[in-house]
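1. Next come a sequence and a model predicted from it.
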Amino acid sequence: MNITEIINSRHSVRDYTSKKVDEASIHQLLNAAVHAPTAMHEEPWVFVVIQNKSLLNRLSDDVKQLLSSGGDPIHPHELTQGADQFIAPAFNVFYNATTLIVICEKPMGEFAAADCWLAAQNLMLSACASGLGSCVIGLAVTALNTPAWKKELGITAEMTAIAPIIVGFPATETPLVSRKLPEVLSWI
């Protein structure tokens, strides 16, 4: 596929098989991530790769606990109408993916978070090109930035977990979602 086909076919996958992503593939994704543009060549990203199923399940449970207790300031709206699905005991916030890659930001200036998101996009496009599914799991950001999880995952206090991305083998075909045409405010 050329880059336009990859961009147009990449979508969020929310159903994964139990097949584990191999180490070489993960290194390929991380290599794509670090080739993202970066302000002042700061490269403010570091990565945490989690493939331990029990750890992923425990993190999923902590995310649901934060949501149900109202302890997630980023997603207070998630527990409105129909949001019970996000805290149901059987729900896994990582959709049973075997790999979670967390892109963390080193505090290096006002564009560090944007640089991390550019790295995330490269990683997800590379995953698509490799036949892997991916999805940003924003629900996990608050939990990942708690002192306990930072300590357990080796994220230093001054770093911030920015982009938790699940990666894996799609269990089913995910239909593409149509997009609106670009809204141009001005073209002068």
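-> Cool, the structure landed.

2. going forward, measure contacts between C-alpha atoms and count neighbours the same way
-> OK.

3. Can you tell me the centre-most residue of the protein?
-> The centre of the chain sits closest to residue 165, judged by CA atoms, centre = their mean, with a distance of 2.0 Å.

4. Contacts only, for that one.
-> 100-103, 120, 134-137 (CA atoms under 8 Å, 6 or more residues apart in numbering).

5. element containing the residue nearest to residue 48 when sequence neighbours are not counted, please.
-> In space, and not counting its chain neighbours, residue 48 is closest to residue 102: 5.0 Å by CA to CA, 6 or more residues apart in numbering. Using DSSP states H and E, the element containing residue 102 is strand 99-105.

6. so what does the helix or strand following that strand touch, helix or strand wise?
-> Going down the chain from strand 99-105, the next helix or strand is helix 112-129, by DSSP H and E. Packing contacts for helix 112-129, counted by 3 or more CA pairs under 8 Å, 6 or more residues apart in numbering; DSSP states H and E, involve helix 3-9, helix 23-33, strand 45-50, strand 99-105, strand 133-136, strand 160-168.

7. Would you mind giving these as TSV with distance to residue 80 added?
-> Conversion of the helices and strands packed on helix 112-129 to TSV gives the following (distance: least, CA to CA, whole Å):
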stretch	distance to residue 80
helix 3-9	31
helix 23-33	35
strand 45-50	30
strand 99-105	27
strand 133-136	21
strand 160-168	23
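
8. Determine which of those approaches residue 178 most closely.
-> Closest to residue 178 of these is helix 3-9 (CA to CA; 9.9 Å).

9. Check which residues of that closest one are buried.
-> 6-7, 9 (16 or more other CA atoms under 10 Å).

10. Any chance of TSV for these, columns distance to residue 45?
-> TSV is the format used below for those (distance: CA to CA, whole Å):
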residue	distance to residue 45
6	24
7	23
9	26
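
11. Out of the contacts of residue 165, grab the one that's most surrounded.
-> Neighbour counts for the contacts of residue 165 (other CA atoms under 10 Å) peak at residue 134, which has 29 neighbours.

12. distance of that residue from residue 43?
-> 22 Å (CA to CA, to the nearest Å).

13. okay, pairing it with this:
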Amino acid sequence: MMTDTEAIEIFSVIRERRSVRNYTDREVQDEALRAIIAAGIQAPTALGLQPWEFVVVRDRNLMRRASDYCKPLLAEKIGEESRPGTEEFLAALKRPEYSIFYNAPVLVLVLGAREVVSSVLDCTLCAENMMLAAWALGLGSCWIGSAALIQQNPDLLEALEVPDDHQVVAPLIFGYPAPLPPKPGRREPRITWIS
């Protein structure tokens, strides 16, 4: 059973965790990444199938290659949608020096087994555990959904050692946060109570 202090700490991590898009150059130790992945695999998984695998990428050149591949595809997609608030991001995607990985020192791909029906949901829960664990360890993280576009590039998949029977579900970056602006507030949820 959890103590009140432990419960308060868990709720604090959940409340304070945020997506980090600005990192220092400080290296993330292997032990921290192992602890983060160990927290990830404690996530609920349908039928106990645990359909996840992980690829840890520290190779900045490979991350740059992946970013450079994804940027024009993403820019094209955003240009087609033309929603308010996307102009700044679209302009960033067109800058050669811009990285969709925000210069984070580590990219972890959470891969899901293709033949497992619940793979995407299970790996999503795993990814959330990982991001919460990272915050508890003083690390920032961000889910880079647009990086899933690498799934369309066989050469990148080979370089990233993604097995054919798995798909990229959650591309997560980790690192030590640089100074951050205040966290944006959350809207009050709509709750329907039925008794």
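-> Thanks, I have the structure now. Quick caveat: nothing in here was measured; it's all calculated off a predicted structure.

14. Check the contacts of residue 165 of the first structure against the second structure and tell me which are still in contact there.
-> By both residues aligned by TM-score structural alignment, their matches' CA atoms under 8 Å, the contacts of residue 165 of the first structure still in contact after alignment to the second structure are 100-103, 120, 134-137.

15. Now do the longest helix anywhere in the second structure against strand 106-113: the angle between them, please.
-> In the second structure, taking DSSP state H as the definition, the longest helix is helix 60-81. Here helix 60-81 of the second structure runs at an angle of 70 degrees relative to strand 106-113 (axes from the mean of the first three to the mean of the last three CA atoms, to 10 degrees).

16. Only the buried residues of helix 60-81 of the second structure, if you could.
-> Here helix 60-81 of the second structure shows 63-64, 66-71, 74-75 as buried, counting by 16+ other CA under 10 Å.

17. residues in contact with whichever helix or strand comes after it?
-> The C-terminal neighbour of helix 60-81 of the second structure among helices and strands, as given by DSSP H and E, is helix 87-93. For helix 87-93 of the second structure, the surrounding residues in contact (CA under 8 Å, 6+ apart) are 71-72, 74-75, 78-79, 98-100.

18. Distance to residue 89 of the second structure for these - can I get that in CSV?
-> Output for the contacts of helix 87-93 of the second structure, formatted as CSV (distance: CA to CA, whole Å):
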residue, distance to residue 89 of the second structure
71, 10
72, 12
74, 10
75, 9
78, 9
79, 11
98, 10
99, 11
100, 10
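
19. Looking at those residues, which is nearest residue 54 of the second structure?
-> Looking across these and measuring by CA to CA, the closest to residue 54 of the second structure is residue 100, at 19.6 Å.

20. after superposition, how close is the strand holding residue 102 of the first structure to the second structure?
-> Here the mean offset of strand 99-105 of the first structure against the second structure after fitting is 0.4 Å, by mean CA distance after the TM-score superposition for the first structure.

21. how about that strand, aligned to which bit of the second structure?
-> Residues 106-112 of the second structure are matched to strand 99-105 of the first structure when aligned by TM-score structural alignment.

22. got the contact list for the matching stretch?
-> 28, 51-58, 63, 101, 119-120, 123, 127, 162, 166-175.

23. Next: stretch 25-42 of the second structure.
-> Contacts of stretch 25-42 of the second structure (CA under 8 Å, 6+ apart): 50, 104-106, 125-131, 133-134, 137, 174-176.

24. residue in the first structure matching residue 137 of the second structure?
-> Superposed on the first structure with TM-score structural alignment, residue 137 of the second structure falls opposite residue 130.

25. wait, residue 54 of the second structure
-> Counting by TM-score structural alignment, residue 54 of the second structure lines up with residue 47 in the first structure.

26. check contacts around that match.
-> By CA under 8 Å, 6+ apart, residue 47 of the first structure lies in contact with 101-104.

27. where does stretch 37-48 of the first structure sit relative to the chain's centre, distance-wise?
-> Taking CA atoms, centre = their mean, to the nearest Å, one finds stretch 37-48 of the first structure lying 16 Å from the centre of the chain it belongs to.

28. Apologies, that question was intended for stretch 99-112 of the first structure.
-> So, by CA atoms, centre = their mean, the centroid of stretch 99-112 of the first structure is 12 Å from its chain's centroid.

29. Tell me which residues of it come out buried.
-> For stretch 99-112 of the first structure, burial by neighbour count (16+ other CA under 10 Å) applies to 99-106, 112.

30. Equivalent analysis for stretch 92-102 of the second structure, please.
-> So for stretch 92-102 of the second structure, counting by 16+ other CA under 10 Å, buried means 92-93, 98-101.

31. ok, residue 137 of the second structure - contacts?
-> Residues near residue 137 of the second structure by CA under 8 Å, 6+ apart: residue 32.

32. cool, the one 4 residues further on as well?
-> Contact partners of residue 141 of the second structure, counting by CA under 8 Å, 6+ apart, are 18-21, 131, 134-135, 172-175.

33. what's the counterpart of the residue nearest to the centre of the first structure in the second structure?
-> In the second structure, residue 165 of the first structure lines up with residue 172, judged by TM-score structural alignment.
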